[in-house]
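1. this one's structure only:
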């Protein structure tokens, strides 16, 4: 009995050694991963499921299944590992096979990615690495690396030279109380906790008396999730018949971004971004809180992170199958921006204008198709 067992072990060892040697010599076809397809699965307040299909080709002429396989998969964004998983006990038959598996991303990784994204000039390199290892052949074969560029442009549309009125709608003063002749925004220095946006408002006072602005307040929402709110740190006085630049800093609270991420996926990768402002001004001895409706900044963002998003019609927008000789199709991203401004023909209110002669612009909406927020490219 012992002799038969010993002979059996020797046969298995010789078989494995022969297969491994055959692979090394090219006598047995080498398995390979021809492509990988990724998509988002379920999402909840703590985690996001990433579902993947590895397309594997096994040209083994022996007509036997390769067992004892393990698949390893990782997704990173700007070097920040978002998800990593291993699936063991995988079998593939001769020919082409698809290996489905899933990994779980911790949503708490979203703020760390966001910080890297802003620091990198609103650009992210999304990388997907996948490989399969055969314990039988003692051989690993990997999928061609998937690498996509994620670029955003969140605040440039706030830069405007369009004149907009500030109306108090209060009996103590006639409207408009002020005009905003120009707005601009740029990123401050982001850290792990907050993302600052430095915003400037050039305000013109058409009145014959100075108008103090005690504060500018703001609220930032993404899909109705409040990701930042606050007020300016100092007050300003807009001189009679003159203008002055009011500086304010808005802060995105990074810890709230994982909550936004859930809504983005729940809405099929769609986000409605909105920044609302108000001002407190003092006229005729009374402080008035004025909503700055004409300066409300909104933007609608739609993304297709892996290029496999299914639209409402049930059709897949783009198919992403990675290989080194084929290019990744560009997804279609539509961005709608509204900053409450008017068209480009509106004249600017200046200190030389009188209150009665200062034009009142009409607000408009501009729709553009461009790289947009989180648009993907090669």
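-> That came through, no problem. Keep in mind that this is a model prediction, so the values were computed, not measured.
2. could you use CA atoms for every contact and neighbour count after this?
-> Will do.
3. in this structure, which helix is the longest?
-> Ranked by number of residues, the top helix in the chain under DSSP state H is helix 2-25.
4. which other residues reach that one?
-> The contact list for helix 2-25 (Cα atoms under 8 Å, 6 or more residues apart in numbering) reads 28-30, 136-139.
5. swap the cut-off to 10 Å and go again
-> Contact with helix 2-25 is made by 1, 26-31, 60, 135-139, as judged by Cα atoms under 10 Å, 6 or more residues apart in numbering.
6. show only the entries of those found in strands.
-> Of these, the ones assigned to strands by DSSP state E are residue 139.
7. how long is stretch 17-37 from one end to the other?
-> Length of stretch 17-37, first residue to last, Cα to Cα, to the nearest Å: 34 Å.
8. could you do stretch 28-48 as well?
-> 40 Å.
9. which positions in it come out as buried?
-> 28-40, 43, 47-48 (16 or more other Cα atoms under 10 Å).
10. and which of those residues is nearest residue 322?
-> Proximity of the buried residues of stretch 28-48 to residue 322, judged by Cα to Cα, is greatest for residue 35, which lies at 4.8 Å.
11. who's in contact with that closest one?
-> Residues near residue 35 by Cα under 10 Å, 6+ apart: 53-57, 98, 130, 142-146, 320-324.
12. which of those are buried?
-> Taking 16+ other Cα under 10 Å as the criterion, what is buried in these is 53-57, 130, 142-146, 320-323.
13. just the ones of the residues you listed in strands?
-> 53-57, 130, 142, 146.
14. let's have these in TSV, adding distance to residue 237.
-> Output for those, formatted as TSV (distance: Cα to Cα, whole Å):
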residue	distance to residue 237
53	62
54	64
55	66
56	69
57	72
130	60
142	65
146	55
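15. how about the strands in the stretch 51-200 of the chain?
-> With DSSP state E, counting those that start in this stretch as the criterion, the stretch 51-200 of the chain has strands at 66-77, 80-92, 95-106, 123-134, 139-142, 146-151, 164-166, 178-187, 194-204.
16. how far is the longest one from where the chain is centred?
-> For strand 80-92, the separation from the chain centroid amounts to 24 Å (computed by Cα atoms, centre = their mean, to the nearest Å).
17. now do stretch 244-251
-> How far stretch 244-251 lies from its chain's middle: 25 Å, per Cα atoms, centre = their mean.
18. below is an additional structure, to be compared with the one above:
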């Protein structure tokens, strides 16, 4: 057989293949859907399914797809199902819940600043390397959401009025004995005509029925009559409890119940009173998967 004919035939096949790939890519109209996979205390799985109108006929593989946050590897590809002759593909992303907590601690240690680094390494046609790295800096005041308040109320049939909690400012103070340490600066107003000596301020925090933290003061404070005082409360968060709370949050349809109980130990008229000034119970609903799907579809629309 003439060598020129063979070369011409191969060249024509290549042109037809490139034309088909271009056609398939332009008319693919992909449908992408992300959903929660298996979720437990250790890991969270996110499954991304995609369907095309036509197979692309382009062999491709992923050697590495990982996500690092504040220098900690928090997620990676568990499985990538793709075939050049198939119109459906899926990707399974695994998140290490404990590493995610470590990354968050680093984020707080760095003044609530951190960098997300996405690394992609793979091959197209089995020989063409693909190396992509995306970096994004995040700076969000997550501690600003922790603002507790409480109104004043009568206690013991009007014996006295409890101080009003006007607001709470929370600062990061590092780690201590395997627990995250926050300083809650609680601003109180005393509506009584006499000062209120506060021997101790304490509170407990629960999420999905799990105690995740507690707080207490180290010294007594006197709130003057018709006056104000700021009480600093050392607040400890159990880091090891957070992955389980997160798993329950996802398993409950991205819904969590958070409860906080705040107590004041008051010394009044020679007696001590342990007064609960506030008891919060709030349902927190997130839409992480909904937002992820929205982002994926926006990316496809260009």
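-> Yes, it's here. Note that the coordinates shown come from a computational prediction; the quantities given were computed from them, not determined experimentally.
19. quick one on the thing from earlier: pick the one among the ones in strands among the buried ones among the contacts of residue 35 of the first structure closest to residue 272 of the first structure.
-> Among these, residue 146 lies closest to residue 272 of the first structure (Cα to Cα), at 28.6 Å.
20. residues contacting the closest one?
-> If a contact means Cα under 10 Å, 6+ apart, then residue 146 of the first structure has 35-37, 75, 126-130, 306, 320-324, 328, 378 as its contacts.
21. same check, this time on residue 151 of the second structure
-> 162-166, 188-189, 277-278 are the contacts of residue 151 of the second structure under Cα under 10 Å, 6+ apart.
22. let's go with 7 Å and repeat that
-> For residue 151 of the second structure, the contact set (Cα atoms under 7 Å, 6 or more residues apart in numbering) comprises 164-165.
23. now for residue 53 of the first structure: what does it line up with in the second structure?
-> Aligned counterpart of residue 53 of the first structure in the second structure: residue 49 (TM-score structural alignment).
24. for residue 80 of the second structure, see how far away its match is.
-> Using Cα to Cα, we find residue 49 of the second structure at a distance of 10 Å from residue 80 of the second structure.
25. again with residue 32 of the second structure
-> 14 Å.
26. now do the SS call for residue 288 of the first structure.
-> Per DSSP: H, G, I helix; E, B strand; the rest coil, the secondary structure class of residue 288 of the first structure is strand.
27. which residue in the second structure aligns with it?
-> Using TM-score structural alignment, residue 288 of the first structure sits opposite residue 273 in the second structure.
28. now swap in residue 336 of the first structure and tell me
-> Checking with TM-score structural alignment, residue 336 of the first structure has no match.
29. give me the element residue 336 of the first structure is part of.
-> Using DSSP states H and E, the element containing residue 336 of the first structure is strand 335-338.
30. over to residue 276 of the second structure?
-> strand 271-285.
31. just the strands of the stretch 51-200 of the first structure: most buried one?
-> Ranked by mean neighbour count, those are led by strand 164-166 with a mean of 26 (mean count of other Cα atoms under 10 Å).
32. distance between it and the chain's centre?
-> Offset of strand 164-166 of the first structure from its chain centre (Cα atoms, centre = their mean): 32 Å.
33. what's the answer for stretch 84-98 of the second structure, then?
-> With Cα atoms, centre = their mean as the basis, the mean position of stretch 84-98 of the second structure lies at 21 Å from the chain mean.
34. stretch 255-263 of the second structure too?
-> Stretch 255-263 of the second structure has its average C-alpha position 18 Å from the chain's average C-alpha position, going by Cα atoms, centre = their mean.
35. same thing with stretch 7-22 of the second structure?
-> Put simply, stretch 7-22 of the second structure sits 48 Å off its chain's centre (Cα atoms, centre = their mean).
36. overlap in contacts, residue 49 and residue 80 of the second structure.
-> 90-91.
37. give the contact list for the closest residue to residue 191 of the first structure other than its chain neighbours.
-> Closest residue to residue 191 of the first structure apart from its sequence neighbours, by Cα to Cα, 6 or more residues apart in numbering: residue 115 at 6.7 Å. Contact analysis of residue 115 of the first structure by Cα under 7 Å, 6+ apart lists 190-192.
38. dump the strands of the stretch 51-200 of the first structure into TSV; add distance to residue 217 of the first structure as well.
-> Conversion of these to TSV gives the following (distance: least, Cα to Cα, whole Å):
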stretch	distance to residue 217 of the first structure
strand 66-77	33
strand 80-92	34
strand 95-106	33
strand 123-134	29
strand 139-142	53
strand 146-151	29
strand 164-166	14
strand 178-187	15
strand 194-204	12
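39. rewinding a little: for the ones in strands among the buried ones among the contacts of residue 35 of the first structure, work out which two are farthest apart.
-> Those two in those that are separated most widely, counting by Cα to Cα, are 57 and 146, at 18.0 Å.
40. let's verify the closest residue to residue 259 of the first structure other than its chain neighbours: helix, strand, or coil?
-> Leaving aside its sequence neighbours, residue 259 of the first structure sits nearest to residue 45 (Cα to Cα, 6+ apart; 6.6 Å). Reducing the assignment at residue 45 of the first structure to three states with three-state DSSP gives coil.
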